[in-house]
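Asker: Pasted the sequence and its predicted model underneath.
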Amino acid sequence: MGQTVFIPRELDANEPRVAASPDTVKRLAALGFDVVVEAGAGTRSRIPDEEFSKAGATIGKASDVVKADVVLKVRRPGDAELKSYKPGTAVIAIMDPYGNDAAVAALAKAGVTAFSMEFMPRITRAQSMDVLSSQANLAGYQAVIDGASEYDRALPMMMTAAGTVPAAKVFIMGVGVAGLQAIATARRLGAVVTATDVRPAAKEQVASLGAKFLAVEDEEFKAAETAGGYAKEMSKEYQAKQAALTSEHIAKQDIVITTALIPGRPAPKLVSAAMVASMKPGSGLVDLAVERGG
């Protein structure tokens, strides 16, 4: 009898993803695992139960988790779910541990072995398991699509016999994986794109995508990157100078997308209420850092 891997349906109403695909189920089954997928786990990801069955999984119910040796999830299990897990179960998920000390303590109390996918080392061998980059990439794309939908006008310049509609102005704050994808997507849709970040390396990346870079480029800016390539938290003085520059810029923008995150800390507050008030009627703001304070 092989070890059992259980893939539950995500309970969060805002979570449409599922922790396995028919392809990964097939690979797990080939390794000798008994794979049980909870009925309906993939429905919101447009994967019907039959697809998992064909790949070698058994379709089960939520209570089958008591037999599991390994549980694969998208989001960290809540208290109600943990009650059903047997001690020693390996739980692999996006654990979102920062600032959620009580939830992490609950995992320890339940006696499970928790693996946090976002702590995967940023090395070549682990790249295919880098959940932060893959999901941020999609989020950057979706931010532009959602922003364009709410903006309710055309993004590219439209020249017609009756006159010209100017291109929309899109400003992206935070040029990590999500920000770069947002720049590329907004450019493809024909918008005039500007972007800002505290990391010097971002300037070249922004320019390579055909967007204009906006930042206070002082000595602090030149040293503002951690060894891991993440943004550093900037001094209050720098934040004030950067805010003065961006507030003037934001007033002229049609769509503003904020993606800036600092691992383990609340998201930097880049856009003040006064800046939002200065924006044009009909313009919009998409905040990708909202779960971290935003």
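Answerer: The structure has been received and is ready for your questions. Numbers count the residues shown, from 1 in each chain.
Asker: make it CA atoms for all contacts and neighbour counts henceforth
Answerer: Fine.
Asker: what's the neighbour count on the closest residue to D287 other than its chain neighbours?
Answerer: Spatial nearest neighbour of D287, chain neighbours left out: T258 (4.9 Å); criterion: C-alpha to C-alpha, 6 or more residues apart in numbering. Per other C-alpha atoms under 10 Å, the neighbour tally for T258 reads 29.
Asker: any idea how far I250 is from T258?
Answerer: 12 Å (C-alpha to C-alpha, to the nearest Å).
Asker: same deal with A41?
Answerer: A41 is 42 Å from I250, by C-alpha to C-alpha.
Asker: Neighbour count: these two, which is higher?
Answerer: A direct count of neighbours by other C-alpha under 10 Å for A41 and I250 places A41 higher, at 27 against 20.
Asker: can you pull the contacts of that one?
Answerer: 7-10, 18, 49 (C-alpha atoms under 8 Å, 6 or more residues apart in numbering).
Asker: Next: Q253.
Answerer: For Q253, the contacting residues are 168-171, 279-280, 283, by C-alpha under 8 Å, 6+ apart.
Asker: redo that, cut-off 7 Å
Answerer: 169-171, 279 (C-alpha atoms under 7 Å, 6 or more residues apart in numbering).
Asker: Tell me the secondary structure at D23.
Answerer: Classification of D23 using DSSP: H, G, I helix; E, B strand; the rest coil returns helix.
Asker: That one - nearest residue in space that isn't next to it in sequence?
Answerer: A55 (7.1 Å).
Asker: ok, structure two:
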Amino acid sequence: MKLGILRTPARTILPISQKVIKKLSDLGAEVVIEKPESSVNWEESLIQNSAPYVSREEILKTADILLSVGYSELESVNARYWISEFQPFNQPDITGKLDAMGITGLSLDMIPRISRAQSMDVLSSMASIAGYKAVLQAADLLPRYFPMMITAAGSIRPARVLVIGAGVAGLQAIATARRLGGVVEAFDTRSAVKEEVESLGGKFVEVEGATDRSDSGGYAVEQSEDYKKRQQEKLAERASGADVIITTAQLRGKPAPKIITEEVISNMPPGAVIVDLAASTGGNTIYTENNKLVAIEGISIIGDSYLADSMPQTASELYANNAFNFMELIVKEKEIQLDLDDEIISNAKING
């Protein structure tokens, strides 16, 4: 059983590591890795010559299983299975493309967020990194200190941070901002996360009357127009003192909700920074552009849904662990066997 590791254009993460290669060998998998265009120091440290580099063409001709972090157009393939993040909600034609290649897609982003699947949850692994990096990027752009400083030249107040969405990314952003000395407030439609926010040192901002579904898998859910109005009023009020806003709200299978309006932005102090982690699905601000930094009325808005790629070594290690834990579930007697009575497997299988 040959497992081919494919690189995804515009992504830096490699879904494999030396430790995982050894574990995969014990499962009966021979790992080969698509050769990089140039030498990468962090990747050499990650792999440590534990698997050979071969051409993309050779992988497509000889691999029985493909593993990558995202979809890319391929010519004819030998493999029967491809494990990746296919994002079928955002790419509705993906199942047809996989069917046309004669390959079964197993989408890691479709694994349900249940206790048994936590070790396979690539979305949470990458979101944790993104929340951390979002605060660091904001601190880099912010023209002032994060922590309170008392010096002979005078006292500096701490930066005020507003985090919208207290899922995995939001909670990591809260923790990171607090470590840097910021004063943090957090908003979420789910009142159940209040305790988590407060345990990290944040103040929970609550707007009553939210639709709060426990089966949303960590995603936001569509709210009523009346609630949205009250939400905007509250956010405009809290944004007036915010030096940094981190937004993370996404609706599964739909464009991200526009939470940060022109009014909210106009209330922010000059030099403030917004980091929008929902940029790839339209963004939470009306001005967000994916993979771009834009300036509106003196406010910097960073649109980046793949901040985990800015920490490729750690992201690759975590991604590789998640992918292996999934493969351990589906590989029996040195070949893939899909038990569709298992909700993890049935959700991950998107075609075929």
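Answerer: Looks like it came in fine. Here the structure is a predicted model, which means the values were calculated and not measured.
Asker: picking that back up, looking at the contacts of Q253 of the first structure, which has the most residues close by?
Answerer: Going by other C-alpha under 10 Å, F171 tops those with 31 neighbours.
Asker: Show me what it lines up with in the second structure.
Answerer: For F171 of the first structure, the aligned residue in the second structure is L162 (criterion: TM-score structural alignment).
Asker: outside of the strand or helix carrying its match, which residues touch it?
Answerer: Assessed by DSSP states H and E, L162 of the second structure sits inside strand 160-164. For strand 160-164 of the second structure, contacts defined as C-alpha under 7 Å, 6+ apart pick out 170, 174, 182-188, 241-249.
Asker: Next: stretch 192-212 of the first structure.
Answerer: With contact meaning C-alpha under 7 Å, 6+ apart, stretch 192-212 of the first structure is reached by 167-175, 183-184, 186-187, 213-215, 221-222, 224-225, 231.
Asker: residue range for it in the second structure?
Answerer: Counting by TM-score structural alignment, stretch 192-212 of the first structure corresponds to 183-203 in the second structure.
Asker: C-terminal to the strand holding L162 of the second structure, what's the next element?
Answerer: According to DSSP H and E, the helix or strand after strand 160-164 of the second structure is helix 168-179.
Asker: sorry, back to before: any idea what the residue nearest to D287 of the first structure aligns with in the second structure?
Answerer: That one, T258 of the first structure, aligns with T247 by TM-score structural alignment.
Asker: So which bits of stretch 51-71 of the first structure are buried?
Answerer: 52-53, 55-62, 64-65, 67-71 (16 or more other C-alpha atoms under 10 Å).
Asker: can you give me the helices in the stretch 251-352 of the second structure?
Answerer: Listed in chain order, the helices of the stretch 251-352 of the second structure (DSSP state H, counting those that start in this stretch) span 262-266, 312-330, 343-348.
Asker: Now do the contacts for the nearest residue to I156 of the second structure once chain neighbours are set aside.
Answerer: Excluding the flanking residues, the one nearest I156 of the second structure by C-alpha to C-alpha, 6+ apart is M149, at 4.9 Å. By C-alpha under 7 Å, 6+ apart, M149 of the second structure lies in contact with 155-157.
Asker: tell me which of those are still there in the first structure?
Answerer: Cross-checking those against the first structure gives 155-157 as conserved contacts, using both residues aligned by TM-score structural alignment, their matches' C-alpha atoms under 7 Å.
Asker: So which of these sit within helices?
Answerer: Using DSSP state H, no member of those falls in helices.
Asker: And V36 of the first structure? What does it align with in the second structure?
Answerer: Match for V36 of the first structure (TM-score structural alignment): V32.
Asker: actually T160 of the first structure, not the one I typed
Answerer: In the second structure, T160 of the first structure lands on T151 (TM-score structural alignment).
Asker: ditto for P268 of the first structure
Answerer: Aligned counterpart of P268 of the first structure in the second structure: P257 (TM-score structural alignment).
Asker: V256 of the first structure versus I262 of the first structure, what's the distance?
Answerer: 19 Å.
Asker: now A41 of the first structure
Answerer: Taken as C-alpha to C-alpha, the span from A41 of the first structure to V256 of the first structure is 35 Å.
Asker: before we move on, the earlier item: could I get the helices of the stretch 251-352 of the second structure as a markdown table with distance to S84 of the second structure and mean neighbour count?
Answerer: As requested, the helices of the stretch 251-352 of the second structure are exported to a markdown table (distance: least, C-alpha to C-alpha, whole Å; neighbours: other C-alpha atoms under 10 Å):
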| stretch | distance to S84 of the second structure | mean neighbour count |
| --- | --- | --- |
| helix 262-266 | 37 | 18 |
| helix 312-330 | 9 | 21 |
| helix 343-348 | 10 | 19 |
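Asker: In the first structure, what residue spans correspond to helices?
Answerer: With DSSP H, the ranges of helices along the first structure come out as 22-30, 49-54, 79-82, 101-109, 131-151, 177-188, 201-208, 219-222, 236-250, 273-278.
Asker: tell me the most buried of the ones you listed?
Answerer: helix 177-188 (a mean of 23; mean count of other C-alpha atoms under 10 Å).
Asker: Check the mean deviation of it from the second structure.
Answerer: Superposing on the second structure and averaging over aligned pairs (mean C-alpha distance after the TM-score superposition for the first structure), helix 177-188 of the first structure comes out at 0.5 Å.
Asker: got the contact list for that helix?
Answerer: Outside helix 177-188 of the first structure, the residues within contact range by C-alpha under 7 Å, 6+ apart are 133, 136-137, 139-141, 143-144, 172, 193, 209, 259.
Asker: Go ahead and confirm I65 of the second structure touches S84.
Answerer: No - I65 of the second structure is beyond contact range of S84, at 10.8 Å (criterion: C-alpha atoms under 7 Å).
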